[in-house]
Structure formats: structure tokens, C-alpha cells
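> Let me see the structure of the following:
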Amino acid sequence: MGGSGELGEFLRRRRAAVTPADLDLRAPAGRRRVIGLRREELAGLAGISVAYYTRLEQGHVANASDQVLGALARALLLDDTQRAHLFDLARRPRRPARRRPRVERAHPRTLELLSALDHLPAVLLGRRNDVLAWNRMGHALLAGHVPFDAPDDPTTRPSMSRMLFLDARTRELERDWEHYARTHVGYLRLISGRHGDDPALAELIGELAMKSPEFAAMWAGGDVRECTFGSRTLNHPDVGPVEVTYQVWLQPDQPDHRLEIYTPGPDPAAAAAFAALERGLVHAAPSRASADTD
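Here you go, the predicted structure:
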């Protein structure tokens, strides 16, 4: 779907989600045919003509000004993430060049940081949520059933998006799978608005929509979310239930790369689970080494 089509779809969804009561508007007497705002109501709130707004929603305006987009964002009560998505969609070329981007590679500086964080799980994700690298704790916490060296080869890199929806063991790991999945889909929609010229990202979304009815339903909902911090409760196969918090470190010179770092949740049992996970790695190391020498 082109940027103009997605822009119109986003505007229609947000217009349907805002009622006159949300904005203290006095609705005309009589039965309304729409639950949300009418086009003329939104246009009036944004200070633009109904004709211009209609053309914008239909994808016939290629260069809406920042002032117009800002006014629409305010009228639609958009949060910062939704506002950024609106601007991304409005600024996307009508016919984006479908160039396959360069293979993503982890910066040596980030790899050094991953290695230094040996007591905390950490994962480096690329633009499409592919795992570019992880440390031993990150691998053990989130994907112990996947070969540790899988991220080293671009053709075998684990996709966190595919694993979340298509891998049964990853799904079993998430105690509140639906909540985390909705957050993940909202972030994918945010990224798709920012990178509409990425064919691999479009292929990923299309594949998930075809193979996972749950993904298709969540994607159709149109939610857009940022994902920079939060908490998860995992049903870990080796250390049992463990509550974790995570935060994302963005890379200034590689803004599409996200370093996720996990820390134990407030329950003391979480710290104990982390310690048990680390002990398991330490105990497993000699057996791996001896196996290599046999």
C-alpha cells in the first residue's frame, strides 16, 4: 500500500476514534450516522476547508504543510507517537523506490558493549526486528532453542517478529502474549510508516498477515506504538516465571538499530532467576569447551 493510501486510512481510523464529546463540541440534534468526527467537523477544528481535507484523506495532496499536519494532530488528539506516524506517512513518496537496503551489520562498538554486559541479557535488533547480535544472557533468556551463532549469518538471523507469531516456543515464553504482541504490531506499523521503501519489511508484514490470523487482526486495528521501555513476564523453561523490565538504547549513528537491555523486575524472585540463568551458562561452558576439543 502506498503512503497516500496509508495516510488516508490512518486519518479515517483516528477520525472515527474521536467523538464530539471528546472535544467538547456541541453535536447537531438528530441521529448521527458516524460515531466519530465528520469530515467537516475535523476540517473546521484544523482550520482547513472540507474540500482540502477530503483530498488529503483520499490521497490527492502530496505536500501538506507542517502547520496543517500539526493542526490535524491536535484536533485528532494524537499522542507523540501517533503524531510522528502522521508526519511519516504524509512525507512518504507517492511511489517509493523499492530498493532492497544494505545488509545490516552490528557496529563493533555495540558488540563490545554487548560483551561487557555479561551479567544482563542484551539483544541488538535491526530495522525489521531481526537479531543482529546478542550476548549469552540475552540468548538464554529469550531464545535458548535457537543456535547462539544464528545472528552471525544474515540468512539465518532470527526474526523476533516471526518468532513471536509463528514459533510455538517463543509464544509459550510470553505469559501475557496478546499484550506484548499488540505492542509489537504497533511498533511494526510505526516503522513501516517510517520506511515505506523497504521491500523486505513489506514482505515480512505480508508473510505474517498470511500465516497468522492474529497478526492480521491486530494489523487491521491500525494501532501505532513506540516501544522503548516496558516490562514482560516470561515463562522461562529453565528458571520458571520471571518478571523483567527492558529499555532500549538507540544508536545515534545507526538510528534503525535498537539495543534492548533486560533487568530483573522488582520481585526478588526475578533477580534469583537471573542468577540461576547465569549459573546455568557458567556450568554449561566447560561441557561446550570439552565437546569442541573431543
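> Please count neighbours and contacts with C-alpha atoms only from this point.
Noted.
> quick one: residue 256 is in a helix?
No - using DSSP: H, G, I helix; E, B strand; the rest coil, the assignment for residue 256 is strand, not a helix.
> Contacts only, for the residue positioned nearest the centre of the chain.
Geometric centre of the chain, nearest residue: residue 187, 2.2 Å, by Cα atoms, centre = their mean. Residues near residue 187 by Cα atoms under 8 Å, 6 or more residues apart in numbering: 224, 225, 226, 227.
> residues near the third one, how many?
Right, residue 226. Counted by other Cα atoms under 10 Å, the residues lying close to residue 226 total 16.
> among the contacts of residue 187, who's most crowded?
Going by other Cα under 10 Å, residue 224 tops the contacts of residue 187 with 24 neighbours.
> does that one really touch residue 81, like I thought?
Yes - with contacts counted by Cα atoms under 8 Å, residue 224 reaches residue 81, the gap being 7.2 Å.
> shared neighbours of these two, which are they?
Common neighbours of residue 224 and residue 81, counting by Cα under 8 Å, 6+ apart, are residue 190.
> Give me the neighbour count for residue 232.
Using other Cα under 10 Å: residue 232 sits among 18 other residues.
> Next, work out how far apart it and residue 260 are.
Applying Cα to Cα, to the nearest Å, the value for residue 232 to residue 260 is 13 Å.
> okay, and the common contacts of these two?
Common neighbours of residue 232 and residue 260 (criterion: Cα under 8 Å, 6+ apart): residue 246.
> Let's see this one next, to set against the first:
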Amino acid sequence: MKSKSQLGRFLRTRRAQLQPSDVGLPQFDERRRVQGLRRDELAHLAGVSESYYTRLEQGLSRGASTAVLDALARALRLDETEHRHLYDLAGVGRKSDQDRTRESPAPEYINETTRQLIDAFGDTPVVVLGRRSDVLAWNPTGHALFAGHLDPTSPADPARRPNTARLVFRDAHTRELYEDWPKKAKDAVGRLRLGVGRYPDDPLLAALIGELVMHSEEFTALWSQHRVRAWDTATYRMRHPLVGPMDVTQQAMPVPNQQSQRLVAVTAAAGSASQAALTLLAQTTATDRPARLTTDHLSTVSEHL
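Predicted coordinates:
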């Protein structure tokens, strides 16, 4: 995945998604030959020449300045996440060149400090994801919530690690897990886009995307939109096969001193049926309890519904 071609595609896609009226330009009744803004219109809004902007889209111009990228971001109405993604695709950072984080990807692993952090969350479902959305670790409740049908030891083996994007598009259990699956799919693709911007030369990331394009028309359609999604907070309604429906919040936070690793913790509103369902799920994973649901357990959840 060449970053220059990705930059051009991103710019073309974003330009096509804006209409003249969106940016305060007059729109006449003439039939437009392009979808969205023309190159000259966007160049005018950004304060650059049309020829220079054309070279950027075609990948023929190197070293776009931060001032030009900021102007393009304003003209394209990019949000902060998209703005950062534009910097990544252009190969520049908000700091000096020495501070850029475009080094060759190193093998990913979980250190002892991160394991202690996972343990500190107790029964709260937790997973740690790497730069490709691979599951690097999870606690018992996190495993039970997201992928109880998979081997709980699989994250420890790089050859068998679950990948959340792959699960979303190619795993029937995960598709059924999210009531609004299209929303989850968009989020998964948007986060992969961020990874491509930061690690354009990662062969395993390229292989993952190639696999998903080959096997999923839904992924291909979303990938072509060049949307990005921040790793922050997202709410979903999940339909777990053991404890039933629940409304949860998935919060992602950077793992200290582990570049591009994120810890995702899952919570529910205090006193809600969803919180009761998560508590019940934690009980079924406890080592000193049978790993199955009893009638009493199900009654506990039913009282909250």
C-alpha cells in the first residue's frame, strides 16, 4: 500500500463527497461532469494552484507542507481524526521529521506491566488490540463477551491471534453479536484506515486488507469510501448468546509505552439490565464457578428486564 496513492485516493474521495453548497460556493443548474467539487474549486478553497493540487492527487508532488495540508483539511471539512490521517498519508508529522512514527513495524507483544493493567480491571471485559486490530490479550470476561467460541489462549500465539476486523466481516458469531452490525463494520474499517495511514508498508496489514477485499463485498464497499474512525468511545447494543441483549460502551485508551496498542474496556450503565448481564457473564467465567448458566443466574437477569 503506497502512501502516495492512498493520499490521492483519500483526497479524491473526500472531494467527491462535498457539494459546492456545502462550502459556500454558488451552484448553478449546469450539469456537472464530476461528482462533488471540481479540482479547481477545492484548490481555490485551499489557496493553492490547481496544477499543484492535481499533482498531489496524482502522487506526483512530494513534501506537501503542513500549511498546505491544514488548508486542504479545512477546505475538505475534515474532523480532527481525518486531519491526523491526512498527515499520516502525506508522510509528515505534527512534530519534526525525527519524531515521526513511520518506522518499520516491530513484532507486537504484551509486557508484564500491561498484564497487570488488565488484571486491575477485575471482571470488567477487557481486550488489548494491536496496530492491525489483532487481539494481543484479553481477560476471561473479555474473551467470553467477544469470542467465547474461540480458544482463550489464541492471543498468545501470533499465528492464531484473532483479528477484530476479520471477525466482524468473516465470523458468523460476531455478526450476530452486534444488533447494528453495519455501524460496527464501519467502525472496524475506519480504524483499519488509520492503521494504513500510519503503517503503509506493513505487509501483514496489507495481507489482511487484501483478504477482506477478496472475501467480503461489504468490506470492499466500505474500504472504498476512505472513512476513518478514531479509537475513542463507541456504544453498541450487543446480543450475547449466553446472557442476552445489552447496551454497552466500549472505551479505547492507549496502552502506556506500547506504541499503537489500545486497551478496550466494556461497561454498562450502573443498575441497568445490561450491567447485570455483564456481571452474570463474569460469574460464568470465574474459575471457582461452573462455566455454565443456571436457572438462578438467568432469573437474576430477568428481574432487571
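> ok so, going back, looking at the contacts of residue 187 of structure 1, spot the one nearest residue 287 of structure 1.
Using Cα to Cα, residue 227 is the member of these that lies nearest residue 287 of structure 1, at 37.6 Å.
> Could you verify that the closest one is part of a strand?
No - counting by three-state DSSP, residue 227 of structure 1 is not found in a strand; it is coil.
> What is the equivalent residue in structure 2 for it?
When structure 2 is aligned by TM-score structural alignment, the residue opposite residue 227 of structure 1 is residue 231.
> Same check on residue 182 of structure 1?
Taking TM-score structural alignment, residue 182 of structure 1 has residue 186 as its aligned residue in structure 2.
> Please tell me how far the nearest residue to that match once chain neighbours are set aside sits from residue 192 of structure 2.
Closest residue to residue 186 of structure 2 apart from its sequence neighbours, by Cα to Cα, 6 or more residues apart in numbering: residue 222 at 6.8 Å. Computed as Cα to Cα, the residue 222 of structure 2 to residue 192 of structure 2 distance reads 11 Å.
> ok, which stretches of structure 2 are helices?
For structure 2, helices defined by DSSP state H occupy the ranges 3-16, 39-46, 50-57, 66-75, 80-90, 112-120, 140-147, 164-170, 172-177, 181-198, 203-215, 217-223, 273-285, 295-302.
> wait, which of these is closest to residue 131 of structure 2?
helix 181-198 (6.1 Å).
> got the buried residues for stretch 279-286 of structure 2?
The neighbour-count check on stretch 279-286 of structure 2 (16 or more other Cα atoms under 10 Å) flags 279, 280, 281, 282, 283, 284, 285 as buried.
> so which of those comes closest to residue 39 of structure 2?
Distances from residue 39 of structure 2 to these, taken by Cα to Cα, are shortest for residue 281, at 53.7 Å.
> Looking for the alignment partner of that closest one in structure 1.
The alignment partner of residue 281 of structure 2 in structure 1, by TM-score structural alignment, is residue 277.
> so who does its match touch?
Residue 277 of structure 1 sits in contact with 137, 140, 141, 238, 239, where contact means Cα under 8 Å, 6+ apart.
> Just tell me what residue 135 of structure 1 corresponds to in structure 2.
By TM-score structural alignment, residue 135 of structure 1 lines up with residue 139 in structure 2.
> Am I right that that match is in contact with residue 117?
No - using Cα under 8 Å, residue 139 of structure 2 makes no contact with residue 117, being 10.6 Å away.
> Residue 113 of structure 2: neighbouring residues, count only.
Counted with other Cα under 10 Å, the neighbours of residue 113 of structure 2 add up to 12.
> Next one: the residue in structure 1 that it lines up against from residue 115 of structure 1, what distance?
Residue pairing (TM-score structural alignment): residue 113 of structure 2 is matched to residue 109 of structure 1. According to Cα to Cα, residue 109 of structure 1 and residue 115 of structure 1 sit 10 Å apart.
> go on, residue 23 of structure 1?
According to Cα to Cα, residue 23 of structure 1 stands 51 Å off from residue 115 of structure 1.
> Next: residue 219 of structure 1.
Distance of residue 219 of structure 1 to residue 115 of structure 1, computed by Cα to Cα: 36 Å.
> Looking at these two, which is more packed in?
residue 219 (19 against 14).
> Skipping its backbone neighbours, what lies nearest that one in space?
Leaving aside its chain neighbours, residue 219 of structure 1 sits nearest to residue 185 (6.4 Å; criterion: Cα to Cα, 6+ apart).
> Burial check on that neighbour, number of neighbours?
As a burial measure, residue 185 of structure 1 scores 22 neighbours (other Cα under 10 Å).
> Now do it against residue 244 of structure 1, distance only.
Applying Cα to Cα to residue 185 of structure 1 and residue 244 of structure 1 gives a distance of 20 Å.
> do the same with residue 233 of structure 1
For residue 233 of structure 1, the distance to residue 244 of structure 1 - Cα to Cα - is 6 Å.
> got it, and residue 211 of structure 1?
29 Å.
> Ok, residue 40 of structure 1 next?
As judged by Cα to Cα, residue 40 of structure 1 and residue 244 of structure 1 stand 47 Å apart.
> Between those two, which is the more surrounded one?
Comparing residue 40 of structure 1 with residue 244 by other Cα under 10 Å, the one with more neighbours is residue 244, at 20 against 15.
> Map that one onto structure 2.
Under the alignment by TM-score structural alignment, residue 244 of structure 1 pairs with residue 248 in structure 2.
> What degree of burial does the closest residue to its match other than its chain neighbours show, as a neighbour count?
Distance criterion Cα to Cα, 6+ apart; nearest residue to residue 248 of structure 2, sequence neighbours excluded, is residue 268 at 4.8 Å. Residues lying near residue 268 of structure 2 (other Cα under 10 Å) number 19.
> Show me what residue 201 of structure 1 lines up with in structure 2.
Matched to structure 2 by TM-score structural alignment, residue 201 of structure 1 sits across from residue 205.
> pretty sure its match contacts residue 130?
No - using Cα under 8 Å, residue 205 of structure 2 is not in contact with residue 130, being 11.0 Å away.
> Compare these two and say which is more crowded by neighbours.
Taking other Cα under 10 Å, residue 205 of structure 2 and residue 130 do not tie; residue 130 has more neighbours (22 against 19).
> roughly how far out does stretch 8-21 of structure 1 sit from the chain middle?
Relative to the chain's own centre, stretch 8-21 of structure 1 is displaced by 22 Å; criterion: Cα atoms, centre = their mean, to the nearest Å.
> I am finished for the moment; much appreciated.
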